[in-house]
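1. sequence unavailable; structure follows:
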């Protein structure tokens, strides 16, 4: 079984994106409140480690996973 990894490009000039925004922007959840809840419950990983900080700064090269979906953050091109 192969896991599909989506990519999310940072905007030009951005160094990071907050974790809860990734879940929202990628439509991995229904909204910001739900994103904060699932992160707080320890259901989201960053680079394979459980992350409970809702506003964790996710930088290019890091991989976020939740509910069978995976997103790699990449630098602006």
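-> Great, that's in hand. Given the structure is predicted, the values throughout are model-derived calculations rather than measurements.

2. all contacts plus neighbour counts: C-alpha atoms, from now on.
-> Noted.

3. how about the contacts made by residue 75?
-> 9-11, 60-61 (C-alpha atoms under 8 Å, 6 or more residues apart in numbering).

4. what's the answer for residue 17, then?
-> 10, 57-59.

5. swap in 6 Å and give it another go.
-> By C-alpha atoms under 6 Å, 6 or more residues apart in numbering, residue 17 lies in contact with 57-58.

6. take this one as well and set it beside the first:
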């Protein structure tokens, strides 16, 4: 089962996403978290906190999968 996480912009960084999804409380923990835990973006292991996530991307952490859903209106 996937949990949808809505964003109001075109993209979000992996670090920001981990906070928004409630996986981490602070941004300061992101670098440590990515070095200690397996995080997968679209099925591939990712450790860059600045990795840009866009609408439809999936993030899997500790067996839980989240999907990025962008609410940004087309201009």
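-> On my side now, so go ahead. Because the structure is predicted, anything quoted here is derived from the model rather than measured.

7. drop the TM-score for these two in here.
-> The TM-score (TM-score structural alignment, normalised by the length of structure 2) is 0.81; 72 aligned residues with a C-alpha RMSD of 1.7 Å.

8. one step back: can I get the contacts of residue 75 of structure 1 in a markdown table with secondary structure, distance to residue 18 of structure 1 and neighbour count?
-> Listed next are those as a markdown table, based on DSSP: H, G, I helix; E, B strand; the rest coil; distance: C-alpha to C-alpha, whole Å; neighbours: other C-alpha atoms under 10 Å:
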| residue | secondary structure | distance to residue 18 of structure 1 | neighbour count |
| --- | --- | --- | --- |
| 9 | strand | 13 | 15 |
| 10 | coil | 11 | 18 |
| 11 | coil | 13 | 13 |
| 60 | coil | 12 | 17 |
| 61 | coil | 14 | 12 |
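
9. which one of those is nearest residue 77 of structure 1?
-> Using C-alpha to C-alpha, residue 9 comes nearest to residue 77 of structure 1 of these, at 7.7 Å.

10. can you tell me what the closest one aligns to in structure 2?
-> In structure 2, the residue matched to residue 9 of structure 1 (TM-score structural alignment) is residue 6.

11. repeat for residue 32 of structure 1
-> With TM-score structural alignment as the criterion, the equivalent of residue 32 of structure 1 in structure 2 is residue 27.
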